[in-house]
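In: Quick one, fold the following:
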Amino acid sequence: MSYTPDTTRIGFIGLGIMGAPMARNLLKAGYDVTAYNRDSSKTEAFVKEGGKAAGSIAEVAAGVDVVITMVPASPQVEEVVLHEGGVLDHLREGGLVIDMSSITPQTSQEVANAAKEKGISVLDAPVSGGEAGAIEGALSIMVGGEQDTFEAAKPVFEALGKTIVLCGPHGSGQTVKAANQLIVAVNIEAVAEAVVFLEKSGVDLTAALDVLNGGLAGSTVLTRKKAGILAGNYKPGFKIDLHHKDMGIVTDAARAVGAAVPAGALVAQLVAALRQQGDGQLDHSALVRGVKRLSGESGN
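Out: Modelled structure (predicted):
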């Protein structure tokens, strides 16, 4: 079995910053995609691009082979997949649920167990790469689940990303995503501190970031976020609110296995503080604003 464009119908739930371009890339790859989103204006836009729209979770799940969910957090996954009237109540036996949200490993395991009772396969497959990676179809996809299910779903993943890795059993994808969010948050905070340090020192910031990004200090974070930081533009590619949620997952999961994450715990507090200051809807690179405030500036 292989979920190829010529044989597979996909239901897509969640047309947000990441979900909308991902669903579009599935269309471009030739898949028959039906989308559901609470904000119907987003499904209307998707229809104009060649997709189909469903008016409910039941409708989106009933007529497809694969359901992909891309929603904010564990409660939303539980609502759309596990609750009465959710995906598991309407997807055919033998179907596949691919949850690409960033949630707790425990929730992924609960979804897999509930689906197994109904003869439905599950993969947890969170992504990294931000809005740009979603638009470009260049996401890194970290997957948890069974090997044969992963192999069958490979064509779907290849329409969405470039680095696609099975990390282990159910929940493993989410554990790796938590580690990803730890690395990204600490990296952004380091960039933010360097930016403020450089600005206060009177250095040409553009030149400094260019040369830093060409050496060992270089990173995908700096490459992706540099232009926005230089322009003071924090239009969200990944919101502070969502990274706050993810840092909670990181610290809880690390505590559960006895792993020390001191830098992660500190940055989790800085992300939480930025959120409380009203910046939750900004891009996570807005950590620069938090460092500026700590340095006696306005944070603009």
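In: From now on I want contacts and neighbour counts done on CA atoms only, so please keep to that.
Out: OK.
In: longest strand anywhere in this structure?
Out: If you go by DSSP state E, the chain has its longest strand at strand 161-168.
In: Any buried residues in that one, and which?
Out: Buried residues in strand 161-168, defined by neighbour count with 16 or more other Cα atoms under 10 Å: 161, 164-168.
In: Columns distance to Ile249 on top of the residues you listed, output as JSON lines?
Out: As requested, the buried residues of strand 161-168 are exported to JSON lines (distance: Cα to Cα, whole Å):
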{"residue": "Gly161", "distance to Ile249": "24"}
{"residue": "Ile164", "distance to Ile249": "22"}
{"residue": "Val165", "distance to Ile249": "21"}
{"residue": "Leu166", "distance to Ile249": "20"}
{"residue": "Cys167", "distance to Ile249": "18"}
{"residue": "Gly168", "distance to Ile249": "19"}
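In: For Val97, state which of these is nearest.
Out: Val97 lies nearest to Leu166 out of the buried residues of strand 161-168, by Cα to Cα, at 15.7 Å.
In: hmm, back to that, which one of the buried residues of strand 161-168 sits closest to Pro236?
Out: Gly161 (20.4 Å).
In: My guess is the closest one contacts Ile135. True?
Out: No: between Gly161 and Ile135 there is no contact under Cα atoms under 8 Å: 9.9 Å.
In: quick one on the thing from earlier: which helices and strands does the longest strand of the chain pack with?
Out: strand 139-144, helix 147-158, helix 172-200 (3 or more Cα pairs under 8 Å, 6 or more residues apart in numbering; DSSP states H and E).
In: Now show me the structure for the sequence below, then we'll compare the two:
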Amino acid sequence: MRFANFHDKLKVNIYTKETDRMVTASTASIGFIGLGVMGNSMVKNLINAGYSLHVYTRTKSKAEEVLELGADWHESPASLAQASDVIITMVGYPVDVENVYFGDQGILNHTKEGAYVIDMTTSKPSLAIDIYEEAKKNGFTALDAPVSGGDIGAKNGTLAIMVGGDKEAYHDVAPIFRVLGERITLLGPAGAGQHTKMANQIAIASNMIGVCESIIYARKAGLDAEEMLATISTGAAASFSLSNLGKRMIDKDYEPGFYVKHFIKDMEIALESAHNMGMPAPGLELSLNLYKDLADMGEEDSGTQALIKLLAHEAEMSL
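Out: Next comes the predicted model:
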């Protein structure tokens, strides 16, 4: 089957959540850079949906699982960009985003005309705008599309995807987004996706303190922490952090669905953005300081639920 253009390639992918079925008549290839906790699962979902995947990550051993599933390995972002119709990046920090996009082997210098680049890293809104403008100069389109939902959402294809950029481009790549997530929203022009993710992280920051203190309080009061959690999760206190990460806290499971070090990075970006807008954020500042203390305890590679270790220690309570 031949396609008149790339837009047609993407439009023939029809994904229906109700039937859990992807009709794959597309020849569009996807390049994916960054195979961490979430990226690996996202690539698997795209392969299972029938897309051909090109992958690159700094440590090739992290790609072994998806290479066995049929993904093609590339030695540089430049090589991957030249082979892909859509390029998705999911890396660690804004400096990593800058290197992947603007470096000598960066994708902005090597992407094919008419292609799409999508940064799903949580990064600076200002950087998302820079990427969008540079991509436009070079004849292709950029979207910022950070996600929320952690390792569980990545595995299950149920991520919330927050998109900034042009409406036409958003609709063009929507079939790909629908493989990766459920709540997918175009929030505005370039940078709007990243601003929305900052709002998301601000809401989570103070909530995580509350979840930890709730569990510590229950234990000090002699309650069954699991019963307490199951009960209040059905009421006004309900949240993803309470239901999912609260259970991990009780089970002393500190494996990273989302790293402490990456949450610190996100909060620093959010606080900088808030200050640039003249907005005080006392709850965010408190959470950031607590997580920095947690990292100083050697927990930067733990999951964000490890915050309970710090607060339990301060409460002079054994977990």
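In: Give me the mean deviation of the longest strand of structure 1 from structure 2.
Out: After superposition onto structure 2, strand 161-168 of structure 1 sits on average 0.3 Å from its aligned residues (mean Cα distance after the TM-score superposition for structure 1).
In: Quick check: Gly14 of structure 1 touching Thr69?
Out: Yes: counting by Cα under 8 Å, Gly14 of structure 1 does reach Thr69; the two are 6.3 Å apart.
In: which one of the helices and strands packed on strand 161-168 of structure 1 is the most hemmed in?
Out: strand 139-144 (a mean of 26; mean count of other Cα atoms under 10 Å).
In: Contact partners for the residue of structure 1 most remote from its centre?
Out: Computed with Cα atoms, centre = their mean, the residue of structure 1 farthest from its C-alpha average is Gly202, at 36.3 Å. Taking Cα atoms under 8 Å, 6 or more residues apart in numbering, we find Gly202 of structure 1 in contact with no residue.
In: distance of it from Gly51 of structure 1?
Out: For Gly202 of structure 1, the distance to Gly51 of structure 1 equals 51 Å [Cα to Cα, to the nearest Å].
In: which residue numbers in structure 2 go with stretch 91-100 of structure 1?
Out: Using TM-score structural alignment, stretch 91-100 of structure 1 corresponds to residues 111-120 of structure 2.
In: Relative to the whole chain's centre, how far out is the matching stretch?
Out: Put simply, stretch 111-120 of structure 2 sits 18 Å off its chain's centre (Cα atoms, centre = their mean, to the nearest Å).
In: Buried residues, it. List them.
Out: Neighbour count says stretch 111-120 of structure 2 has 111-112, 114-120 buried, by 16+ other Cα under 10 Å.
In: That one: end-to-end distance?
Out: End to end - Cα to Cα - stretch 111-120 of structure 2 spans 17 Å.
In: same check, this time on stretch 199-206 of structure 1
Out: 10 Å.
In: can you check stretch 214-225 of structure 1 too?
Out: So stretch 214-225 of structure 1: terminal residues 15 Å apart, Cα to Cα.
In: so that stretch matches what in structure 2?
Out: Using TM-score structural alignment, stretch 214-225 of structure 1 pairs with 234-245 in structure 2.
In: Which residues belonging to the matching stretch are considered buried?
Out: Buried residues in stretch 234-245 of structure 2 (16+ other Cα under 10 Å): 239, 241-243, 245.
In: which two in these are spaced the farthest apart?
Out: Ser239 and Leu245 (9.6 Å).
In: Overlap of the contact sets of the two?
Out: Joint contacts of Ser239 of structure 2 and Leu245 (Cα under 8 Å, 6+ apart) do not exist.
In: Read off where stretch 191-198 of structure 1 ends up in structure 2.
Out: The aligned range for stretch 191-198 of structure 1 is 211-218, by TM-score structural alignment.
In: How far off centre is that stretch?
Out: 27 Å.
In: who's in contact with that stretch?
Out: Contacts of stretch 211-218 of structure 2 with the rest of the structure, by Cα under 8 Å, 6+ apart, involve 224-225, 228-229, 241-242, 246, 249-250, 307-308, 311-312.
In: now those residues: which count as buried?
Out: Buried, going by 16+ other Cα under 10 Å: 225, 229, 241-242, 246, 249-250, 307-308, 311-312, out of the contacts of stretch 211-218 of structure 2.
In: Let's have those in a markdown table, adding secondary structure and distance to Asp296 of structure 2.
Out: Output for those, formatted as a markdown table (DSSP: H, G, I helix; E, B strand; the rest coil; distance: Cα to Cα, whole Å):
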| residue | secondary structure | distance to Asp296 of structure 2 |
| --- | --- | --- |
| Ala225 | helix | 28 |
| Leu229 | helix | 29 |
| Ser241 | helix | 23 |
| Leu242 | helix | 25 |
| Gly246 | helix | 22 |
| Met249 | helix | 19 |
| Ile250 | helix | 22 |
| Leu307 | helix | 12 |
| Ile308 | helix | 14 |
| Leu311 | helix | 14 |
| Ala312 | helix | 16 |
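In: Using a markdown table, please lay out those together with distance to Ser41 of structure 2.
Out: Conversion of these to a markdown table gives the following (distance: Cα to Cα, whole Å):
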| residue | distance to Ser41 of structure 2 |
| --- | --- |
| Ala225 | 31 |
| Leu229 | 28 |
| Ser241 | 21 |
| Leu242 | 23 |
| Gly246 | 23 |
| Met249 | 23 |
| Ile250 | 26 |
| Leu307 | 25 |
| Ile308 | 27 |
| Leu311 | 32 |
| Ala312 | 33 |
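In: Closest to Gly165 of structure 2 out of the residues you listed?
Out: Ser241 (29.0 Å).
In: Would you mind measuring from the closest one to Asp130 of structure 2?
Out: Counting by Cα to Cα - Ser241 of structure 2 and Asp130 of structure 2 are separated by 33 Å.
In: circling back to that earlier point, the longest strand of structure 1 maps to which residues in structure 2?
Out: Going by TM-score structural alignment: strand 161-168 of structure 1 matches residues 181-188.
In: Now find how far off-centre that stretch is within its chain.
Out: For stretch 181-188 of structure 2, the distance to the chain centre is 13 Å (Cα atoms, centre = their mean).
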